[in-house]
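Colleague: with the sequence up front, the predicted model follows.
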Amino acid sequence: MKSKLLALVGLLLFAFCVSAQHVFLVSLVSKDTTYFINEPQRFLSAKAIARRQKFSIPISENDFPLSKLFIGLLQQNGYEPITQSKWLNAIVVKATSKRAGDTLKQFAGVKEVKYLGVQKPIQTNPMEQADINEMLRVLDAKFENKEKLLADTIRYGKAWNQVEMLNVHTLHKQGYEGNNVLVAVLDAGFNNVHKLPVFKKLFDENRIVTTVDFVQKDSMVFEDDDHGMAVLSCMAGNINGEFVGTAPQASYALLRSEYARTEMPIEEIYWAEAIEFADSMGADIVNSSLGYNEFDDASFNHVYKDLNGKKSIISQAASLAVSKGMVVVVSAGNEGDEDWRFVSVPADVAEVITVGAVSPDGYLAAFSSIGPTADKRIKPNVVAQGDNVWVASTHGVFYQGDGTSYACPLLTGAIACLMQAHPSKNPIQIMEAIHQSANRYDKPNVFYGYGIPDMELAHRLLSQDSIQKFSVIDAKVLGDKKIHVAFYAMQPTKVSVILRDELEQIVYKDDVAVKRKGVHRIGFKKSNKLKKGIYSLQILTKEHTYTQTINLH
C-alpha cells in the first residue's frame, strides 16, 4: 500500500513538473506600432481624451497599445501571452521551461526579461462563501440597541457613522452624490453584485458602465471573490433608510485584477493592465483596496527599501495613472500589528491618496499599516473608518467588517462627490484639499497621516478661486482640542487670532506670518490648554476682521 502511495505521489509531482507554466515579464525597447499622437481617438475613448485636454496633459507614446506584430511573433514561437502593460511597454508570457527566458532575451527589440515564477492553475468555479449567518444574527442584535438616529441621518441607516465621520453627507445635501463621476474599482471579484438589492439602483439606472476580468480575460466578475462586492457597497450601496454609501449616484467600472486564491507577482501586471483600461475608457477616479508585499514564493517579496513609490511595477503604474489625470485612492494595508507593519505597494506612491483605518470613534485601528516610506515620506495620507465598518454581504444583509480595504472606498466615494462639485480640479489639487481639510493637518504623522478629512471643508477650500479678498473658510476645534482656522489669503500677510471669554477678557492671542497667496490651514498652539466654555474668536489682518463664537468642550 505504501509503495502504491509513493508511486502516486511521484506521478503527481511528475505531472506538475511537465505542466508547470513559467511566467516571464518581457520589457520592450520601444513602441513599434502604427499609432500616432495626433490620432488619439484610435486608442483612447472620447472621455479619456477630454480629461487630458481639461488638465493640459499631452498624449504620449506610452498611451499607444503594444505592437500586435511582436505579440504575434511571441505566439508563433510558442509563448502564450497572459497580460500586458502599454504604459510600461511590457508583456507577460508563459512557457513550459524556465530556460525559455534565455531565448526571449535574444528577440530583437527586447530590453529586459524578468522571471515571475510558476503560474498556478486558475480555478473558474465560484469562491466558497463563508457561513456568516450566526455572526450576522449577533451583530444585528447589537444594532437593535443602537442609539436612535436623528431625523437627518435616517437615510443612511447602518452606514451613518462611517459617512458622517467624513462629513460627506453635507455634500449629499447640496446635490453632490457622485453624479456623472466614473469610479473604476480594481479588486478580486464582485460576487453576486448583480443580484443584491443594495445595488439594484446601479443596474436600474445603467450606472455599471463595464465589467472586465483581467485574470481570466472575460467580462464575468460576478462569480468570483466577494471582497470587491463589500468594497463597492461602501460607495455605491443605496437602500434608503437602511444603508447608503458615500457615492450613491456615481457610475462604476468593475475591474477584476486579483486572483484571491494565490499571491503572485503577475497580479501587479494584471493591476497595471486594469488601471490602463480605466484610463482609456475615461475613468475619473480609481479605488484599489489591494496591496502587495509578500508572495507565495518568498523570493519575490518586496522589502522595505522598495517602498520609494518607484521600484515596484504596480507603483510605477499607479504613478502614471495620476499623471494621466485620474485620482487614485488605495488602501494602506492591514499589517500594522504584524512584523511588516508598513504600507504595501502601491500605497507608497507620492501622488496617490493612501488611506489608513480608524475605529468608529476615530482612534487608529491596530491593524492599519503605517509609514514612513523608504524615502521618509508621510504615509498613509489620511484615515477613514476601517474598524467595524458596515458592508453588504453576498446573503443580501449587512455585517461589520474590518480593514483598510473598507476605509479606502469610503473616502473614494466621498472624493467622487467632491469631484462632481469641482470637475476642473486636477488630482494634486484634490489631494491637497483632502490633506488641508483633515483634523491633523498641522501635525501629520506616520500613523494617521493628516488625519480624518472633512469633505465639506475640502469643498470650501476648493471653492476659493472665486474669492478676491482675504476670507475665513472655517474655524473650529478639532480632535487635538486646538483651534484650527482655514483661510484664503490674496497675498503675504500677518494673521492674528484673539480669543475672549464671556467677560470680554482676552484669554488667548497669537500671530501667524503668511508667506504666500492661497489657502492656508493652521492650528493655534496652546489653545488646547484653555478652559471649557463659550468664547468669541476674532481673526484679523491689516485690512479685514472676522468674528465668530466658538465652543471649547
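Modeller: In hand now; what should we look at?

Colleague: alpha carbons only for contacts and neighbour counts from here, please
Modeller: Will do.

Colleague: mind listing the helices for the stretch 401-550 of the chain?
Modeller: 404-421, 427-437, 455-462 (DSSP state H, counting those that start in this stretch).

Colleague: cool, the chain as well?
Modeller: Counting by DSSP state H, the chain has helices at residues 2-19, 46-54, 68-76, 100-104, 133-144, 160-164, 169-173, 200-204, 227-236, 266-281, 313-323, 404-421, 427-437, 455-462.

Colleague: the first one: how far from the chain's middle?
Modeller: When C-alpha coordinates are averaged (Cα atoms, centre = their mean, to the nearest Å), helix 2-19 and its chain have centres 45 Å apart.

Colleague: what of the last one?
Modeller: In this view, helix 455-462 has its centroid 19 Å away from the chain centroid, taken as Cα atoms, centre = their mean.

Colleague: ok, and what's touching it?
Modeller: With Cα atoms under 8 Å, 6 or more residues apart in numbering as the test, helix 455-462 has contacts from 166-168, 170-171, 414-415, 418, 421-422, 430, 433-434, 436-437, 473-474, 519.

Colleague: filter the residues you listed to the buried ones?
Modeller: 166-168, 170-171, 414-415, 418, 421, 430, 433-434, 436-437, 473, 519 (16 or more other Cα atoms under 10 Å).

Colleague: can you redo the helices of the stretch 401-550 of the chain as JSON lines with distance to Val345?
Modeller: Rendered in JSON lines, the data for the helices of the stretch 401-550 of the chain read as follows (distance: least, Cα to Cα, whole Å):
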{"stretch": "helix 404-421", "distance to Val345": "14"}
{"stretch": "helix 427-437", "distance to Val345": "19"}
{"stretch": "helix 455-462", "distance to Val345": "26"}
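
Colleague: included below, for side-by-side comparison, is a second structure:
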Amino acid sequence: MKILISGLLLVLTLSSMAQQKYWVYLKDKDTTGYNPYTFFDQKAIDRRIRNNIPVYHISDVPVNQHYVSVLDSKCDSVSYASRWFNAVCLYATNEQIADISQLEFVTKIEVSGAIPTLCSYEGGEVAPYTNSVLETQVTSMQGQMFHNAGYRGDGVRVAIFDGGFPKVDELDCFKHIRDNNRIIKTYDFAKKTENVYHGSSHGTTVLSCIAGMANDSTPIGLATNAEFLLARTEIGLEPFSEEENWLAALEWADQNGADIVNSSLGYTVHRYFPFDMDGQTAFVSRAANTAASKGILVVNAAGNEGTDKDWKIIGAPADADSILSIGGVQPFTLTHINFSSYGPTADGRLKPNVCAFGQVEAHGKKKMGTHYGTSFASPLVAGFAACALQTDPEMSTWDLFQEIQHSGSLYPYYDYAHGYGIPQASYFLGVDTDTLNPEIHFKINSDSIEIEVFPLSGDAPEVHYVFVHLTDPDGKILWYKVITSYENPVMRISRDEIAEAQYLRVHYAGLTKEFKLKN
C-alpha cells in the first residue's frame, strides 16, 4: 500500500536513527462498547443538544486500541491518540515510519513540529497596578451592566489552556472560585498529571482576567461565578509537543463539558508561513474548527506580531473561521495597541473578530500588576462571552459568536486592527446607551470627498475617534485609518485614493455611515 507521508522531505537529511514526531491517520474505528452518555460529562451532552449536534457521532468514538497497540510495537513511543482526527501521535525513526506506512490500517502520515508562542508582550508584571485601568478594562465592555443584572457567568463552564496556574490553589484572588468548588477538573498535558499549580504564571494571570477579584473586591474580569477546567498545555523548553497538547486539551475540554475555551497560544514562524494562515492549513486551526463543530466557543488571542514586519498577521489557531479571535487596544484611547497582530487572514477573511484591552491590571503569581499582550485581551472577552451566554442559556454557540460580533462598539464597521470593536453588554441586555446623537456628513468635491462629524470632540463630553475604511466590491478593505475629531473636515480623500473602491464607511461615536462610490 502506498501511503502519503506529508512533510517527510523535511527530515530525510536526518540519520535513519534520528527520531521525529508524526501523526499517523487511521482508516476506521471500533465502535464496540462506546456509549456517549457514559463517555461525556452531562454538560457536554447538553451542549450538543443545545446546538442541534448529534449526541452520537463517529468522530467522538475513541481510537481503535488494537491499532494503537500495533503502532506502539513498531515505534519508539506513542504520545497521543486523537478521536477527532482518528490519528495517533508518535515518535519514530525514518526506518520505523517507513515500516508503519505499510500497515493496511494507515491512511496518511504527517510530520508534527509546531512550537507555540504565548501571546503576552514582554511578559510579566511591569508596573504596580492602577485602579483606573482595572475599572475600565471591565467598564469598557459595560461589564458592570452584566453584574448589575445578575450575570456573572453562572452555570457556564470555561476551559483555559495555558502554561501553568501556580498559586491559583492559594491566592485570595481566586478564593471565591475555590470556596464554591468551581474548579471542576485540572490536567497537565505535559507531565500527564492532574496538578497544574506550577509552571508559568501566565495562566494564573489569564484566569484572573476572566474571574479574578482584586484585593478590594473589585472584579478583574466578568465571569466571577463561572466554572473552570484548567489545562496546562505549554511546556516552554520542550519543543514539538504543544500542538499535540492543545488538541488533547480540546478533546478533554469537550468531554468534560466546556462551553467556552480560552487559549493564549499562537503558532507562527516555527513551522508555518504567513500564507498558511488561511484557517485550514495549520493543525491547531483544524482542531479549533472541529471544536466549534462540537458547539464549543473557542476564544483565542490574535497574537503580538503587530510590530514584526516579517509576519505581522494573525497566527494559528486565531486564523480559523469559527474561532473568536481577539485583538488588543490601548486603555485610554480604545484604539489598536501597537503589538496586536493585524488581519486579514491569508485568504482575506476578517480577523480579529473583536478586541479588548491589550494592557490590563491582573493578578500574577504574587501580586496585582500591569500586563501586556493579546493573551490578556482574550480572557477578558471569554469572561464577557460567559456572561452573554448566561443571558440566554439556550443560545447556540454560532449565535453567541455572531451576537458577540454584533455587540462590538464599532459594528457594523470593521477593520483589520479592531475587528468589530469592543463587545458591549448593553446589546445583550437590550439597553440603549447612546446619548450623543452624532452625525456624519460627506461633502463631494470635484477632486475629493470630505468627511465631517458632529459634535466634534472639543464640543463633546469625551474624545471620540473617527474610523474610516475603503472596501472593494467584494468587501475587502483597501485601507483604513483612525483619526481624531477636533476640526472639520476630519479627513479629505482624493479621487485617486478611491479609484478602486466600492464603498466608503465611517464610524463615529456609535454611528456608522456608508457612502457608495460606484454603482
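Modeller: Received, thanks. Just so we're clear, the structure is a prediction, and the values are computed from it rather than from any experiment.

Colleague: report the TM-score for the pair.
Modeller: The TM-score (TM-score structural alignment, normalised by the length of the second structure) is 0.76; 426 aligned residues with a Cα RMSD of 3.0 Å.

Colleague: still on that earlier bit, could you look over the helices of the stretch 401-550 of the first structure and pick the most buried one?
Modeller: Scoring the helices of the stretch 401-550 of the first structure by mean neighbour count under mean count of other Cα atoms under 10 Å gives helix 404-421 as the most buried, with a mean of 29.

Colleague: ok so, going back, next, format the helices of the first structure as TSV and append distance to Ser359 of the first structure.
Modeller: Shown next, in TSV, are these (distance: least, Cα to Cα, whole Å):
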stretch	distance to Ser359 of the first structure
helix 2-19	46
helix 46-54	36
helix 68-76	49
helix 100-104	48
helix 133-144	16
helix 160-164	10
helix 169-173	19
helix 200-204	29
helix 227-236	16
helix 266-281	29
helix 313-323	28
helix 404-421	10
helix 427-437	19
helix 455-462	19
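
Colleague: of all the ones you listed, which one is nearest Ala260 of the first structure?
Modeller: Evaluated with Cα to Cα, these place helix 227-236 nearest to Ala260 of the first structure, the distance being 9.0 Å.

Colleague: and that closest one, which stretch of the second structure?
Modeller: Aligned by TM-score structural alignment, helix 227-236 of the first structure falls on residues 202-211 of the second structure.

Colleague: what's the mean distance for that stretch versus the first structure?
Modeller: Average distance, stretch 202-211 of the second structure versus aligned residues of the first structure after superposition (mean Cα distance after the TM-score superposition for the first structure): 0.8 Å.

Colleague: run the chain-centre distance for that stretch.
Modeller: Chain-centre distance of stretch 202-211 of the second structure: 14 Å, with Cα atoms, centre = their mean.

Colleague: what strand or helix carries Val482 of the second structure?
Modeller: Assessed by DSSP states H and E, Val482 of the second structure sits inside strand 477-483.

Colleague: what sits against Gly155 of the second structure?
Modeller: With contact taken as Cα under 8 Å, 6+ apart, Gly155 of the second structure is in contact with 225-227, 390.

Colleague: what's the counterpart of it in the first structure?
Modeller: Taking TM-score structural alignment, Gly155 of the second structure has Asn180 as its aligned residue in the first structure.

Colleague: any idea how far its match is from Val327 of the first structure?
Modeller: Distance from Asn180 of the first structure to Val327 of the first structure, counting by Cα to Cα, to the nearest Å: 15 Å.

Colleague: identify the residue of the second structure aligned to Gly10 of the first structure.
Modeller: So Gly10 of the first structure corresponds to nothing, using TM-score structural alignment.

Colleague: same question, Val355 of the first structure
Modeller: Using TM-score structural alignment, Val355 of the first structure sits opposite Ile326 in the second structure.

Colleague: what's near enough to touch that match?
Modeller: 299-302, 352-356, 374, 377-378, 381.

Colleague: neighbours of the aligned partner of Val284 of the second structure in the first structure, how many?
Modeller: Matched to the first structure by TM-score structural alignment, Val284 of the second structure sits across from Ile314. Counted with other Cα atoms under 10 Å, residues neighbouring Ile314 of the first structure total 26.

Colleague: what sits closest to Ile314 of the first structure if chain neighbours are left out?
Modeller: Glu268 (5.1 Å; Cα to Cα, 6 or more residues apart in numbering).

Colleague: near Gln20 of the second structure, how many other residues are there?
Modeller: Gln20 of the second structure has 19 nearby residues by other Cα under 10 Å.

Colleague: do the same with Glu95 of the second structure
Modeller: Neighbour count for Glu95 of the second structure, taken as other Cα under 10 Å: 14.

Colleague: map it across to the first structure for me.
Modeller: Glu95 of the second structure maps onto Arg99 in the first structure, by TM-score structural alignment.

Colleague: same question for Leu229 of the second structure.
Modeller: In the first structure, Leu229 of the second structure lines up with Ala253, judged by TM-score structural alignment.

Colleague: its match against Val181, yeah?
Modeller: No. Counting by Cα atoms under 8 Å, no contact exists between Ala253 of the first structure and Val181, whose distance comes to 10.9 Å.

Colleague: for Ile208 of the first structure, give me its contacts.
Modeller: Neighbouring residues of Ile208 of the first structure by Cα under 8 Å, 6+ apart: 202, 251-254.

Colleague: mind checking how far it is from Gly175 of the first structure?
Modeller: Taking Cα to Cα, one finds Ile208 of the first structure at 21 Å from Gly175 of the first structure.

Colleague: which part of the first structure lines up with stretch 378-398 of the second structure?
Modeller: Under TM-score structural alignment, the match for stretch 378-398 of the second structure is residues 408-428.
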